[in-house]
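1. missing the sequence, but the structure's below:
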């Protein structure tokens, strides 16, 4: 049975879509991993319960996560609370500013869920840089490789 990596990422612009696509491309570079990519409004608790690891992605909106990602957490939190403790996760934020409020908001939710961040959040901040795409691809590849190797 293959392990599932769930990517829940809000991608309302061409740039954020390129980041989500890069995370997916990196994740699919690992064989034997079932990669599922969903927009936050399409994802729910059943998707999380079926996954062995999760990557979350959001733009910074008014110093916070996107409303769509917040909606995903609102709909999934209680159903996942006792069933997904220790779930390995990673986060990337496309931040026009510094991403601090966005990170703090998501960290609070992940702490409550007791999900386990397996790396520091990737903050793609400031003016757009093509390097963000490569960093997101590395994030996806690292998560998939860690999951395949049984590291988490």
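-> Cool, the structure landed. A quick note: this is a predicted structure, and the numbers were derived from the prediction, not measured.
2. CA only for contacts and neighbour counts going forward, please
-> Will do.
3. so how many other residues sit close to the nearest residue to residue 57 once chain neighbours are set aside?
-> Using CA to CA, 6 or more residues apart in numbering and skipping the chain neighbours, the partner closest in space to residue 57 is residue 9 (4.1 Å). Counted with other CA atoms under 10 Å, the neighbours of residue 9 add up to 29.
4. Residue 9 touches residue 56, doesn't it?
-> Yes - contact criterion CA atoms under 8 Å: residue 9 and residue 56 qualify, at 5.5 Å.
5. Stretch 53-64 spans what distance, first to last residue?
-> Criterion CA to CA, to the nearest Å; first-to-last residue distance in stretch 53-64 is 23 Å.
6. for that stretch, the distance to its chain's centre please.
-> For stretch 53-64, the distance from its own C-alpha centre to the chain's C-alpha centre is 7 Å (CA atoms, centre = their mean, to the nearest Å).
7. Quick one: residues in contact with that stretch.
-> If you take CA atoms under 8 Å, 6 or more residues apart in numbering as the criterion, stretch 53-64 is touched by 4-11, 16, 20, 48, 65-66, 69, 87-97, 99-103, 105, 140, 143, 147.
8. Presented hereafter is structure B, for comparison with structure A:
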């Protein structure tokens, strides 16, 4: 799923966007402040966001709260069965940050299929296009 999202974000159809990938545990508030949009991916562990993504949000929330308002983001989640708790947490945190979803999160339970990977590619491309529009504004 990550590779599909990254491929979509780096499509030649969207110009002027540099795709930078960082693991959630190493992404810093400075990097978030420097970015024009965000793509977030996480496994769903025990019905909740991964500890790594939760740690990311804990680290960047207050330093980025006022400066990143209305920035576009996309998200994809992968779990074995139920992702309801993870979706609720993601929506709560990103609503608090006042980020703007480019589309509803891609949620996959079980093995990702061809349609799931296509949705991930589209998510990446759409988020890149939104970030490019932000740059042009």
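-> That came through fine. Since the model is a prediction, treat every value here as computed from it, not as a measurement.
9. mind listing what the residue nearest to residue 57 of the first structure touches?
-> Contacts of residue 9 of the first structure by CA under 8 Å, 6+ apart are 20, 37, 38, 39, 40, 55, 56, 57, 58, 69.
10. Next step: the residues you listed restricted to strands.
-> Judged by DSSP state E, the contacts of residue 9 of the first structure include 37, 38, 55, 56, 57, 58 as members of strands.
11. give me the number of residues near the last one?
-> By the measure other CA under 10 Å, the count of residues near residue 58 of the first structure is 29.
12. Map it across to the second structure for me.
-> Counting by TM-score structural alignment, residue 58 of the first structure corresponds to residue 42 in the second structure.
13. Against residue 135 of the second structure, how distant is that match?
-> Counting by CA to CA, the gap from residue 42 of the second structure to residue 135 of the second structure is 27 Å.
14. circling back to that earlier point, among the contacts of stretch 53-64 of the first structure, which are in helices?
-> Among the contacts of stretch 53-64 of the first structure, the ones falling in helices (DSSP state H) are 16, 20, 48, 69, 100, 101, 102, 103, 105, 140, 143, 147.
15. quick one: the fourth one from residue 117 of the first structure, how far?
-> Same thing as residue 69 of the first structure. 17 Å.
16. of these two, who's got more company?
-> More crowded of residue 69 of the first structure and residue 117, by other CA under 10 Å: residue 69, with 22 against 19.
17. right, and that one touches residue 41 too?
-> Yes - Residue 69 of the first structure is within contact range of residue 41, at 7.5 Å (criterion: CA under 8 Å).
18. Which residue of the first structure is paired with residue 119 of the second structure in the alignment?
-> Under the alignment (TM-score structural alignment), residue 119 of the second structure pairs with residue 135 in the first structure.
19. Which parts of the second structure are strands?
-> With strands called from DSSP E, the second structure shows them at 38-45, 48-49, 72-79, 100-101, 106-109.
20. in the third one, what counts as buried?
-> Spelled out, it's strand 72-79 of the second structure. Neighbour-count burial for strand 72-79 of the second structure, counted by 16 or more other CA atoms under 10 Å, picks out 72, 73, 74, 75, 76, 77, 78, 79.
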